[in-house]
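Asks: Based on what follows, work out the 3D shape:
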Amino acid sequence: MIRTISTTPFDDQRPGTSGLRKKVPTFAQPHYAENFIQSVFDSLDGFQGKTLVIGGDGRYFNRTVIQTAIKMAAANGFGKVMVGQGGILSTPAASNMIRKYEAFGGIILSASHNPGGPNEDFGIKYNAGNGGPAPERITDAIFERSKLIDRYRICDADDVPLDKIGTFMVESMEVEVFDPVADYAALMEELFDFDAIRTLIAGGFRIAFDAMSAVTGPYAKEIIENRLGAAEGSVRNFVPLEDFGGHHPDPNLVHAKVLYDDVMRPDGPDFGAASDGDGDRNMIVGKQIFVTPSDSLAILAANAHLAPAYKGGLAGIARSMPTSQAADKVASKLGIGAYETPTGWKFFGNLLDAGKATLCGEESFGTGSNHVREKDGLWAVLLWLNILAARGESVYEVVTSHWAEFGRTYYSRHDYEAIETDAANSLMSELRNKLATLPGTKFEDLTVAKADDFAYHDPVDGSVSKHQGVRILFENGSRVVFRLSGTGTSGATLRVYLEHYEPDASKHEQDTQGTLSGLIAYAEHIAGIAERTGRDAPTVIT
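Replies: Next comes the predicted model:
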């Protein structure tokens, strides 16, 4: 039976760059998740009888909201729901399912790299028919609807047996519970030279992949161990857990330090990688070297032709504004387009759909290509392995030869997490007020060439996205960028991005933080971070 339930609006359901993220107790309030899901459906047209993909990263509350979403989809007129077995579906795999099966869209339940558990983070986002995150016009409409909503529709029905592959009915709507790994693994075999990677591994090349007790585990286990022949145990923490086993499922040098330290041991693995909560981020390390996400994008772009899917070349490269300009130098040499977008994968969607870009990347450990419309952590790992197999070189050799050819961009991100929201907003407001006066000013050996509040003019649809971060560019090519992140669930996260280009190969082995020390001092000088936030050091440095 379909019921219409009266409700009242919540005032905090504005989607961020990756949907709505809150603590579990917030989502567990009566009507909270239902209100948001109904606001999504009320903001869409033409889905009657169509297919909706649903899945999540397995975190706490995932199964509960999946059952709710299924029953609401049936009550609102969808013809079919496809849901991953156990409620599991990585974000890139969800994008692939939407595209492959021509679904109307998808609901992905995840808070990405944020912690999971009864008092930790949860999230809901809607992906459109191209497989990518909903564009701003839809997320804005969802928020506006959430402020007015007075009812939602839901079925009184038994829960779907999520652990059993098969087809079930909820009212007149079909629900297909499918193997979440099979279609994704098949796609990866189409994109990469698995035979070459198998040969590399058979020759003694050792891999350590940390799935961080999150959603990528089953995918990595099937592909890296079962299909590519890596030794059992190469994929660690591969069982998705509701609290990620107590891990903070963010693949960086802080939260994946055990993996990093293991690879750096003299007798450690040759290659290390990690992915995050929902499988869309990656970290790459090799003997003697950690590969920054900005460098990774540039190196993957320069070598993508070594993989079967990209042997015909790239249409263009897109990067988020805070990501270093290393990829731009590759695009220039290849004679292809280079695009600078706001943070948020949805901004890459138009470029990919229009054929203007093939590879995209963000400094927050996310890279991907036109095979889906999300960043894809395991895809990046497999492209790295394909390149290593084709070149017959180590990670260190690939990276240092890239620097020798294109120059090295020293780059770091300093995160100040969970600071007072008012203090963070005040800091950014004061920076914006100073922008007009900064060009021509000097600080030690730095001279400001340009300062602005980044605005993006979409070359495909002409839309404009303003206030995307404060950029301060110096005459020597260095940059400092300030931005507030939209991925947290409490307080605000101030991110400071520091970048210095060094073309001289004799200076490519310097310490990153030491090389950037002048920019770090400038950032504190111009923004007064310590005074305004009470923090004398970043929470995380990557």
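
Asks: make it CA atoms for all contacts and neighbour counts henceforth
Replies: Noted.

Asks: quick one, strands of the stretch 401-542 of the chain?
Replies: Ranges of strands in the stretch 401-542 of the chain, per DSSP state E, counting those that start in this stretch, are 408-419, 442-443, 446-453, 456-457, 464-465, 470-474, 479-484, 492-502, 540-541.

Asks: Same list (those) but as CSV, adding distance to residue 137 and mean neighbour count.
Replies: Formatted as CSV, the strands of the stretch 401-542 of the chain follow (distance: least, Cα to Cα, whole Å; neighbours: other Cα atoms under 10 Å):
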stretch, distance to residue 137, mean neighbour count
strand 408-419, 28, 21
strand 442-443, 41, 13
strand 446-453, 21, 19
strand 456-457, 15, 16
strand 464-465, 11, 12
strand 470-474, 23, 22
strand 479-484, 21, 22
strand 492-502, 24, 23
strand 540-541, 33, 16
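
Asks: Next, the structure of the following sequence, for comparison with the previous one:
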Amino acid sequence: MTTSIKTVSTQPFEGQKPGTSGLRKRVKIFQQPHYTENFIQAILDSIPKSEGGAVGATLVVGGDGRYYLDEVLQVIVKLSAAAGVSKLIVGKDGIVSTPAVSHLIRQRKATGGILLTASHNPGGPDNDFGIKYNMSNGGPAPENVTNQIYEITKTIKEYKTADVPKVDFSQLGTQRAGDLVIEVIDGVTDYIDMLKSIFDFDAIKDFFNSNKNYKVLFDGMNGVTGPYGYRLFVEELGLPESSVMRFKPLPDFGGAHPDPNLTYAHDLVERVNNEGYDFGAASDGDGDRNMIIGGNHAFVTPSDSVAIIAHYAKDAIPYFKKNGVHGLARSMPTSLALDLVAKKQGLEHFEVPTGWKFFGNLMDAKRCSICGEESFGTGSDHIREKDGVWAIMAWISIIAFVNKQSPGSSVHDILQKHYNIYGRNFFSRYDYEDVEGKGADDMVSRLSEKINSGEWIGKSFGGFQVKTMDNFSYNDPIDGSVSNGQGIRIIFEDTSRIVVRLSGTGSQGATVRLYVEKYSSNPAEYANATQEALKPLIDVALELSQLESYTGRKEPTVIT
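Replies: Below you'll find the model as predicted:
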């Protein structure tokens, strides 16, 4: 089929540097003439030759349903057709969760994927949009590829677009745009089938059938996992429709912030605590994050969540019974709870920078099976993205397993049992969002000077004696790459830690993240409130960072 291809003159835009999860900006920035086209062209030109390049490529395309998705889908079609891409596999209405895209890339042996999401950031015409590229292993593009994308955006002078009809993504089946084949699929079915190959659905159903009064509430936060949650909990597991809330994807997420934490998922938290639910869970806008809570205000920190999943994996989850657990990994700011599980089970464990792509190399080398980030991301080597619904199913599997041994065990009971085996890592994160960038940079520069001078080493602050300080650097054991400047660490003699880092997931301004962690092996303290237990260390963190002075913020935007 002959297709007219047009070369369009353009010029670079500043700031098209992908962060830890692609390019995220306000919708209005993406709507500028040529802005989106420039970035898509840069992605197509950066597909590594080792993975076949753009010509003849098969790409999976999916997004979280946020505002401006429809327009960008058509841009991808036009530029892909002009670039010689062979096939696009696209979710119905363009909607596929990030974990499901990763699975589809691997299942279909695709060249890669283009994900249209700003993850947990708000959506709508005045909020955020995002684009990122995933590789043939299903994981986010590594730094050498994102750096290549950025270099192209700095010098781009033209892009090529094909004159093809508008594609109807509401219709399942195959369409053509010139020589480009577009397969529109149900983005939910393949993913649910994958979950069935990982978890024992019959054992979970038996648990629910034996515990008719056990109440579950899943919050899709009007993001992409709403249909996944409905299919899973209502249609597959047979729970009542009252077990799911906000399960319809909306372009603006219903005006809410689709970030599953105690602040932004407060509707879920209130319902679980006030309406007698035993288990509550939420996922974010694109489905890669999760939050787990139990009745009576039982909150599972993401750091504890991945540790508990690792502890029970080979007993409660068939996938790990069959394949084993090769190793564990966590992001640097995440608490040391996972390390304690690794040591007790004799497993190799890794501390990597923030960003899921760092886990991918370890997984591909079969040195990591379960991993997590304190930023509500948990996953395993079944795909190469964090996976919110997988983590929720892991917890339901653990609840079913534990209740077989100890009927009536709650989320709170599971937490306390874990602490009695390993001790408790009290952990919290303070987020200061959209702060003035220079003040944040100056704060980090001052802390870097303290590292270089070593003047705090050996000194005590609020009863905590500084053992060491650094700006975390990671040497990848698989490919030898080095990632420097990944976050300021202040480590005390009693293993307590303070971490300060600037986030790469915001769309404007700077986000300062302050992490505090304190370990306790005293059972009398395990039931203490987190903020109460950490208050002395939080005071030290604020004193040493001088955060209020540099940012002007007296209170964080979010505490988790």
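
Asks: What TM-score do the two superposed chains give?
Replies: The TM-score (TM-score structural alignment, normalised by the length of the first structure) is 0.99; 541 aligned residues with a Cα RMSD of 0.8 Å.

Asks: Minimum distance to residue 348 of the first structure: which of the strands of the stretch 401-542 of the first structure has it?
Replies: Of all these, strand 456-457 sits nearest to residue 348 of the first structure, with 11.7 Å by Cα to Cα.

Asks: compared with the second structure, how much does that closest one deviate?
Replies: Once fitted to the second structure, strand 456-457 of the first structure is off its aligned match by 0.3 Å on average (mean Cα distance after the TM-score superposition for the first structure).

Asks: now what about that strand, what contacts it?
Replies: Contact with strand 456-457 of the first structure is made by 340-342, 463-466, 468, as judged by Cα atoms under 8 Å, 6 or more residues apart in numbering.

Asks: could you give me the residues in the second structure that it aligns onto?
Replies: Aligned by TM-score structural alignment, strand 456-457 of the first structure falls on residues 474-475 of the second structure.

Asks: what does stretch 512-527 of the first structure give?
Replies: Using TM-score structural alignment, stretch 512-527 of the first structure corresponds to residues 530-545 of the second structure.

Asks: coming back round to it: list just the nearest of the contacts of strand 456-457 of the first structure to residue 250 of the first structure.
Replies: Using Cα to Cα, residue 342 is the member of those that lies nearest residue 250 of the first structure, at 21.1 Å.

Asks: Compute the distance between that closest one and residue 143 of the first structure, please.
Replies: Using Cα to Cα, to the nearest Å, we find residue 342 of the first structure at a distance of 20 Å from residue 143 of the first structure.

Asks: between those two, which one's more packed in?
Replies: Just comparing residue 342 of the first structure and residue 143: by other Cα atoms under 10 Å the higher neighbour count belongs to residue 342, 24 against 20.

Asks: once aligned to the first structure, how far is the match of stretch 512-527 of the first structure on average?
Replies: Mean deviation for stretch 530-545 of the second structure: 1.2 Å (mean Cα distance after the TM-score superposition for the first structure).

Asks: neighbours around the aligned partner of residue 5 of the second structure in the first structure, how many?
Replies: In the first structure, the residue paired with residue 5 of the second structure according to TM-score structural alignment is residue 2. By other Cα under 10 Å, 15 other residues sit near residue 2 of the first structure.

Asks: Just tell me what residue 280 of the second structure corresponds to in the first structure.
Replies: Residue 280 of the second structure maps onto residue 272 in the first structure, by TM-score structural alignment.

Asks: Same question for residue 399 of the second structure.
Replies: Per TM-score structural alignment, residue 399 of the second structure is aligned with residue 388.
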